[in-house]
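S.K.: dropping the sequence and predicted coords here.
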Amino acid sequence: MDLELMKACHFRRKGMSPMACGIKRLLDVAGSLAGMILTSPLFLIICLFIKREDGGPVIFRQERIGYGGKPFTLYKFRSMSVTSEADGIPALCQKNDKRLTRTGRFLREHHLDELPQFWNVFKGEMSFVGPRPERKFFAERIKSINPDYELLYQLRPGLFSPATLYNGYTDTMEKMLERLRMDLEYLRNRSLWLDFKIIFLTVSSIISGKKF
């Protein structure tokens, strides 16, 4: 058995049971459906503010790499100007990024730009908890430094993640590698109890206004 297969088997043995995975998926479907219904008035308000600011599209679509290493379309409320990355070169969002609109900056600070990902969770492309999905450009850069990144493809990407909670937005390669370390730790120790804990702590942090 080669080294990569041995690593993958090690992570699977320590992961959730098939029953726990089924319960997790059931909770993802119920939770995302409830989330879309309960936040629908907020969706409308956010759409109006984004449209009023510059008249551009409300929803931002971007290809990310997800479960099984397959690409999917991730949805967000647009937080940047329509001309961001006009040169076609992928760039990470930085602190005080000038590409952010006024509405977009508020949405980013309070993580409200992520709300449309309820739809990704409902469709099964994402889960409530898991590693944050990355663009292929950055995924390849991370893998060139640490090939263990591919182990994360065993999981659905998450709306919430311990790495985002404790490491914040990743705007440098150093933060990306630290996020990978934390994601691999989640992969080893994942459980329904850990998922509930991450959701509770993340939602509590957002409600309290904590910036991360």
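M.R.: Thanks, I have it. Quantities reported herein were computed from a predicted structural model and do not represent experimental measurements.
S.K.: going by C-alpha atoms from here, please, whenever you check contacts or count neighbours.
M.R.: Fine.
S.K.: can you work out which other helices and strands pack against the helix or strand where Ser32 lies?
M.R.: Secondary structure from DSSP states H and E places Ser32 in helix 18-38. Here helix 18-38 touches helix 117-123, strand 127-129, going by 3 or more C-alpha pairs under 8 Å, 6 or more residues apart in numbering; DSSP states H and E.
S.K.: list the buried residues of stretch 93-112.
M.R.: 99-101, 103-105, 107-108, 110, 112 (16 or more other C-alpha atoms under 10 Å).
S.K.: try this one next to it:
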Amino acid sequence: MIQLAVKRGLDILFAFLALLVLSGVLLVISVAIKVDSKGPVFFKQERLGKNGTVFQIYKFRTMVEDAESKGRGIFQNENDDRITKTGKLLRVTSLDELPQLFNILRGEMSFIGPRPPLTYYPYTIDGYSGEQKIRFQFLPGITGYAQIMGRNSLNWEEKIHYDIDYVENYSLGLDLKIFILTIYKIVQREHVHHPENSDTQLNQVNKKA
């Protein structure tokens, strides 16, 4: 598909340019993270990518070290005491996602596409239905259709629905629309945190972890 080839070419071009232009910003953020709290600058986590392959996603660390083994596990809320001072700023501005530019250059991600889920949540790769696996036909994105439609205020079934809709109706024009609306959502600071989840769901996820 010609549009997908163009999409990949644009990903490489803009990821390279972004890293070049933002190199100073990346350095400042790295220093701020190290000064603010103990632990590594980058947060790495295994995610499911295109065709269900596993890869390591990169983010700037926004929480205390080993945060996933404490408190609410993979879930967070606005007043989560595991989030560092620098992390709060990075999250509301989405600057914590910048290291994923390296994932794009490595061919593991795109600027726009379905967000890559954890390897064990909401399902393992074998737990997705045949229809749901359609979302894995594309490279995962830093942002996507589900992000502009509700981001963390949506449950996973709703997110998957939007992911499937994106893949089945893909166009470069849709990518442009998602990019513009993503900027708007960031400025408005909408749906940054995960919604509250029931104790039952939380326990199930922590057991899987």
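M.R.: Perfect, thanks for sending it. Only a predicted model underlies this, so the values are computations on that prediction, with no experimental measurement involved.
S.K.: returning to what we had before: list of residues touching the helix holding Ser32 of the first structure?
M.R.: Residues outside helix 18-38 of the first structure that contact it (C-alpha atoms under 8 Å, 6 or more residues apart in numbering) are 118-119, 121-124, 127-128, 191-192.
S.K.: which of the buried residues of stretch 93-112 of the first structure sits closest to Ser79 of the first structure?
M.R.: Closest approach between the buried residues of stretch 93-112 of the first structure and Ser79 of the first structure, by C-alpha to C-alpha: Gly104, at 3.5 Å.
S.K.: quick one, helices of the first structure?
M.R.: 3-13, 18-38, 40-54, 102-109, 117-123, 136-145, 162-167, 173-189, 192-207 (DSSP state H).
S.K.: roughly how far is the longest one from the heart of the chain?
M.R.: With C-alpha atoms, centre = their mean, to the nearest Å as the basis, helix 18-38 of the first structure stands 16 Å off its chain's centre.
S.K.: residue closest to the middle of the first structure?
M.R.: Taking C-alpha atoms, centre = their mean, the centroid of the first structure lies closest to Arg132, which sits 3.4 Å from it.
S.K.: from Asn79 of the second structure, how far off is the counterpart of that residue in the second structure?
M.R.: Here Arg132 of the first structure is matched to Arg115 in the second structure, going by TM-score structural alignment. For Arg115 of the second structure, the distance to Asn79 of the second structure (C-alpha to C-alpha, to the nearest Å) stands at 24 Å.
S.K.: same deal with Ser110 of the second structure?
M.R.: Distance from Ser110 of the second structure to Asn79 of the second structure, by C-alpha to C-alpha: 31 Å.
S.K.: now swap in Met109 of the second structure and tell me
M.R.: Applying C-alpha to C-alpha, the value for Met109 of the second structure to Asn79 of the second structure is 30 Å.
S.K.: just name the most buried of the helices of the first structure.
M.R.: helix 117-123 (a mean of 21; mean count of other C-alpha atoms under 10 Å).
S.K.: before we move on, the earlier item: please report the distance of the residue nearest to the centre of the first structure from Tyr67 of the first structure.
M.R.: 11 Å.
S.K.: shared neighbours of these two, which are they?
M.R.: With C-alpha under 8 Å, 6+ apart as the test, Arg132 of the first structure and Tyr67 both reach Pro157.
S.K.: so Thr84 of the second structure sits against Glu65, correct?
M.R.: No - assessed by C-alpha atoms under 8 Å, Thr84 of the second structure is found out of contact with Glu65, at 9.9 Å.
S.K.: enumerate every residue touching the alignment partner in the first structure of Asp175 of the second structure.
M.R.: When the first structure is aligned by TM-score structural alignment, Asp175 of the second structure is paired with Asp195. Asp195 of the first structure sits next to Val129 when contact means C-alpha under 8 Å, 6+ apart.
S.K.: doesn't Leu159 make contact with Thr202 of the first structure?
M.R.: No - between Thr202 of the first structure and Leu159 there is no contact under C-alpha under 8 Å: 10.3 Å.
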